[in-house]
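Asker: Got a sequence here, can you build the structure:
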Amino acid sequence: MSVIDCDYLPADKVVIPPELELLIVRKASAMAVAFEKQALDQLTKDARRALLRGTEPRRVIREMRL
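Answerer: So this is what the prediction gives:
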């Protein structure tokens, strides 16, 4: 049996309704916004902590790969 003729591959293509696609896109967008906010907060917190310890700004930039 070749790879293309495998029994476990679905024969029917599932069509996602446009309404469901729109809801998925909206949800993904909301999740991306939340993740971006969390990442920004964490990076700012880490940079602030490093600067308070006396780390040079250039080193913070390098270590955070900014």
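
Asker: C-alpha from now on. contacts and neighbour counts both.
Answerer: OK.

Asker: Of all the helix elements in this protein, which one is longest?
Answerer: The helix spanning the most residues in the chain, taking DSSP state H as the definition, is helix 18-52.

Asker: Tell me the helices and strands packed up against that one.
Answerer: Using 3 or more C-alpha pairs under 8 Å, 6 or more residues apart in numbering; DSSP states H and E as the contact test, the elements touching helix 18-52 are helix 57-63.

Asker: Report all helices and strands that the helix it packs on contacts.
Answerer: helix 18-52.

Asker: Just the buried positions in the helix it packs on, please.
Answerer: Using 16 or more other C-alpha atoms under 10 Å as the test for burial, helix 18-52 gives residue 47.

Asker: Residue 6 sits in which helix or strand?
Answerer: Using DSSP states H and E, residue 6 maps to neither a helix nor a strand.

Asker: One more, so I can put them side by side:
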Amino acid sequence: MFVIDCDYIPEPEPVKFPPELALLIVRKASAMAAAFEEQALDQLTKDARRALAQGAEPRRVIREMRL
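Answerer: As a prediction, the model looks like this:
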């Protein structure tokens, strides 16, 4: 593989990432993860209840849900 060295293309200026923006991104990601976790918990519980109501053995539910 060849690397072309082009002196006529300027190096991009490094972007200074503001700490305030980083903090807001972390907070938003945390909130999104919490919401996803809550949805996943609700869905898994709903699926397990349905399987048990249909007569499935608890061990089978555990195995099928890979718990």
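
Asker: TM-score for these two?
Answerer: TM-score of the superposed chains, computed with TM-score structural alignment, normalised by the length of the first structure, equals 0.83; 62 aligned residues with a C-alpha RMSD of 1.9 Å.

Asker: any idea how far the longest helix of the first structure is from the chain center?
Answerer: 8 Å (C-alpha atoms, centre = their mean, to the nearest Å).

Asker: Over to stretch 17-28 of the second structure?
Answerer: So, by C-alpha atoms, centre = their mean, the centroid of stretch 17-28 of the second structure is 18 Å from its chain's centroid.

Asker: Likewise for stretch 16-32 of the second structure?
Answerer: 16 Å.

Asker: And stretch 15-33 of the second structure, by the same measure?
Answerer: With C-alpha atoms, centre = their mean, you get 15 Å for stretch 15-33 of the second structure.

Asker: That stretch aligns to what range in the first structure?
Answerer: Matched against the first structure by TM-score structural alignment, stretch 15-33 of the second structure falls on residues 14-32.

Asker: before we move on, back to that, measure the mean distance from the longest helix of the first structure to the second structure post-superposition.
Answerer: For helix 18-52 of the first structure, the mean deviation from the second structure after alignment is 0.3 Å (mean C-alpha distance after the TM-score superposition for the first structure).

Asker: any idea how far residue 26 of the second structure lies from residue 39 of the second structure?
Answerer: 20 Å (C-alpha to C-alpha, to the nearest Å).

Asker: and what of residue 53 of the second structure?
Answerer: For residue 53 of the second structure relative to residue 39 of the second structure (C-alpha to C-alpha), the value is 21 Å.

Asker: what's the answer for residue 18 of the second structure, then?
Answerer: Taken as C-alpha to C-alpha, the span from residue 18 of the second structure to residue 39 of the second structure is 32 Å.
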